[in-house]
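Q: model this:
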Amino acid sequence: MNGHADVGPLTSLDLRLQWRAAATADLADWAALIARTAAVERPVWFERRADLEQILASKKNPAAANTILGFDPEGVARACGRITRNPEGEKAIGFGCVDPGWQGSGIGTGLLGWMEARTRQRFAADADAGADGGSGAAPRLRLHMEQQHTHQAALFGDAGNRIVRYFNEMHRPLQDGFPEAVLDGGLELVTFGPRLHEPVQLAHNEAFRDHWGSEPRNEEGWGFVVNDPLARPDLSAVVVERASGRVADYQLASHDAGSAESRGYAEGYTDLLGVQREFRGRGVAQALLADAMRRFAAAGMDKASLDVDSETPTGALALYAKMGYVAVSTSMVWDKDL
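A: Have a look, this model is predicted:
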């Protein structure tokens, strides 16, 4: 078994595969494995080569220590895993997949074991380096899955993980017209662009301070948002206060042209929608969602889509329903305290 010196614990991984950390030379094989798995499991979204390039460029979560790829004797990638962690955050997040033809043979269990061991290492290393801000947080691994992937639920449950949250994907058809939403005279809606990157980052960190599971986005994390290969700033907008120029609200959107073929429709996706506390109750979220629908429709989209915490305390679920969004699928968040 081959392994990179920095890749972390390898003892739980299947000896039928050769394991090593992901590198630039592996991008094509890594992306092909994920696409091959997605063709069978049909997730709402999956990572493509451009996303993996971003992952390899991370300085906060270097790939040499936080990714793993397993290759069969013919050199075909059959499994992958990785973790990511905000050093000051309360959890690490695990990602991975196993080639459909190799599922059910224990490889997934081994990958989960690697993620758990690597998570323990990360928390210990961050604490020793003082990178955790002195929080002394106990290691926790978080996993996400879509409800239809029952094989993942069995795997996670058998490994001792527990469901801690549900999220709803919601769609709003665009052929049904658009709701009317008007901003008051002290506010202005503008298209998102580079000059707003930092102000919106600061506004996002403040707006999501009371959201479950959210952690502040650092410079690298925010760079992943604004430089996402699917990001569409032309479909995104920000509400600013005229007098001060302060960000009141923002809607950051993306579009996955590749998913249109598999899903049978084109969607504009609201990745992030946030309202600063002092501007809540003034209709800014409604105005941004209505604006997003018009932008999506003008760009040829069939639906407006977003994802929402089913237990959000902000009233967002009721707002989306009022705007015509309907829940179409559910995903779950699983945690394991280590």
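Q: use CA for all of it now, contacts and neighbours both
A: Fine.
Q: Stretch 144-154: end-to-end distance?
A: This stretch, stretch 144-154, spans 13 Å end to end (C-alpha to C-alpha, to the nearest Å).
Q: Surely Met293 is in a helix?
A: Yes. Applying DSSP: H, G, I helix; E, B strand; the rest coil, one finds Met293 inside a helix.
Q: Also this sequence, please, to line up against the first:
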Amino acid sequence: MHMLPVVSGIMSLRWESLRSEDVGAWAALVDAAEIVDKTGERYDAGDLAEQLGDSLVDVEGGTRAVWDGDVLVAVGLLRCGPSGDPSHRMFFEGVAHPAYRRRGVGRELTRWALQTAPRLSEARYPGRPVELHVDVSERNPGKAALFEHEGYTPQRWFFVMRRDLADDVPDVAIPEGIRVTGFDFAYDAEARDVRNESFADNWGSARQTEESWRQGYTGTRSFRPDLSFLAIADAQVAAILLTHYFEADTVATGHREAWISTIGTLRAWRKRGVAGALMRATLTEAKTQGFSRVMLVVDTDNPTGALSLYRAAGFVEEHKHSRYVREF
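A: Reported below is the predicted structural model:
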């Protein structure tokens, strides 16, 4: 049972940088917000500690924790991008306790981010243009209104898609010349190269460095190599599928959800059924391990035809979110 805090006025709140010891309170705040927002995203203290340890996050200068006494009521976090070319795409993540919304807390966090992002960007990528991105669920219209008021515009839309594993996983032929194998860290660097090449034309994508790849993809505590697969052609990686699992989802819902975070195929192997073969491997293994469903997020205007691939594999749209952007 979540008890609502007794709400104080905004002037009495304490604003400071996040600290490592705050992750438990932060996880409780995320849980309280999810009850209302229903975005499907949940994180435990370990997941959030990992975020604070990311080298793309300036904990002292790029985070804000808002406290009412000993209760954490809002958090803001700015994440730098791994590249400043052609522009530096930064991300703002913010959450406020439902009891503190429409009281000016979210507005102050949003304005803090607008003031802080250019300074952080200049320190990392001097002279580069800056874009500040934020994801807004269609289930949270108040958040959309807030960011529109602060000068952000929606520039892209994404479907959150679900594939229930109670249904059978149909056979998919593996294309000639391809070998599908479980993820092997011996191919980690090559997998990153495939990701960078295959996402080069995707809107909002940046090349991943060795460090950002490790911290955001295959080196995270949520990464599941046993549910991730590679397509090998002539001893080289032709396509990748990476999967993550967040235990916080299971604790909250009782369901085990596997999240496909990345599917990428080299141009020479597209339209030949390679991604479909990787998808079948993940769905089959997740079903074998007792997962209830597999989730993913896809750009509704993805240029590679990914949306059609996912629908053919049995995924259905669950809800949608928008990417809001403010340029400097």
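Q: how about the strands of structure 2, start to end?
A: 14-16, 63-68, 71-79, 88-96, 130-137, 153-164, 179-182, 229-233, 236-245, 257-265, 293-299, 316-327 (DSSP state E).
Q: For Leu48 of structure 2, which of these is the nearest?
A: strand 71-79 (11.1 Å; C-alpha to C-alpha).
Q: what do we get in structure 1 for Arg156 of structure 2?
A: Aligned against structure 1 by TM-score structural alignment, Arg156 of structure 2 finds its counterpart in Arg165.
Q: same check, this time on Ala32 of structure 2
A: In structure 1, Ala32 of structure 2 lands on Arg36 (TM-score structural alignment).
Q: who touches the nearest residue to its match once chain neighbours are set aside in this structure?
A: Nearest residue to Arg36 of structure 1, sequence neighbours excluded (C-alpha to C-alpha, 6 or more residues apart in numbering): Asp99, at 7.1 Å. For Asp99 of structure 1, the contacting residues are Leu33, Ile34, Arg36, Thr37, Arg78, Ala79, by C-alpha atoms under 8 Å, 6 or more residues apart in numbering.
Q: Swap in 6 Å and give it another go.
A: Thr37, Arg78, Ala79 (C-alpha atoms under 6 Å, 6 or more residues apart in numbering).
Q: Next, count neighbours for the first one.
A: Here the neighbour count serves as a burial measure; for Thr37 of structure 1 (other C-alpha atoms under 10 Å) it reads 20.
Q: ok, the match of Arg156 of structure 2 to Ser305 of structure 1 distance?
A: 20 Å.
Q: Show me which of those two is the more surrounded one.
A: Ser305 (24 against 16).
Q: Could you check which residue of structure 2 pairs with the more buried one?
A: By TM-score structural alignment, Ser305 of structure 1 lines up with Met295.
Q: show me what contacts its match?
A: Contacts of Met295 of structure 2 by C-alpha under 6 Å, 6+ apart are Met161, Arg162, Trp259.
Q: Now render the residues you listed as a markdown table, adding distance to Ala117 of structure 2 and neighbour count.
A: Formatted as a markdown table, the contacts of Met295 of structure 2 follow (distance: C-alpha to C-alpha, whole Å; neighbours: other C-alpha atoms under 10 Å):
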| residue | distance to Ala117 of structure 2 | neighbour count |
| --- | --- | --- |
| Met161 | 31 | 21 |
| Arg162 | 34 | 22 |
| Trp259 | 29 | 22 |
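Q: How about the contacts made by the closest residue to Asn161 of structure 1 other than its chain neighbours?
A: Excluding the flanking residues, the one nearest Asn161 of structure 1 by C-alpha to C-alpha, 6+ apart is Lys336, at 4.7 Å. Residues in contact with Lys336 of structure 1 (C-alpha under 6 Å, 6+ apart) are Arg140, Leu141, Asn161.
Q: What's the separation between Lys336 of structure 1 and Ala125 of structure 1?
A: 19 Å.
Q: And for the counterpart of Gly268 of structure 1 in structure 2, the neighbour number?
A: Using TM-score structural alignment, the equivalent of Gly268 of structure 1 in structure 2 is Ala258. Neighbours of Ala258 of structure 2 under the rule other C-alpha under 10 Å: 28.
Q: Check Leu338 of structure 1 too.
A: Around Leu338 of structure 1 there are 11 residues (other C-alpha under 10 Å).
Q: OK, contacts around it?
A: Contacts of Leu338 of structure 1 (C-alpha under 6 Å, 6+ apart): Pro139, Arg140.
Q: and with 10 Å instead?
A: Glu116, Ala117, Thr119, Arg120, Ala138, Pro139, Arg140, Leu141 (C-alpha atoms under 10 Å, 6 or more residues apart in numbering).
Q: And Arg85 of structure 1, by the same measure?
A: Here Arg85 of structure 1 is in contact with Lys60, Asn61, Asn66, Lys91, Ala92, Ile93, Gly94, Thr119, Arg122, Phe123, Asp126, Leu141 (criterion: C-alpha under 10 Å, 6+ apart).
Q: how near is the residue sitting furthest away from the middle of structure 2 to Val274 of structure 2?
A: Taking C-alpha atoms, centre = their mean as the measure, the residue most remote from the mean C-alpha position of structure 2 is Glu176, 33.4 Å away. Noted for Glu176 of structure 2: a distance of 10 Å to Val274 of structure 2, by C-alpha to C-alpha.
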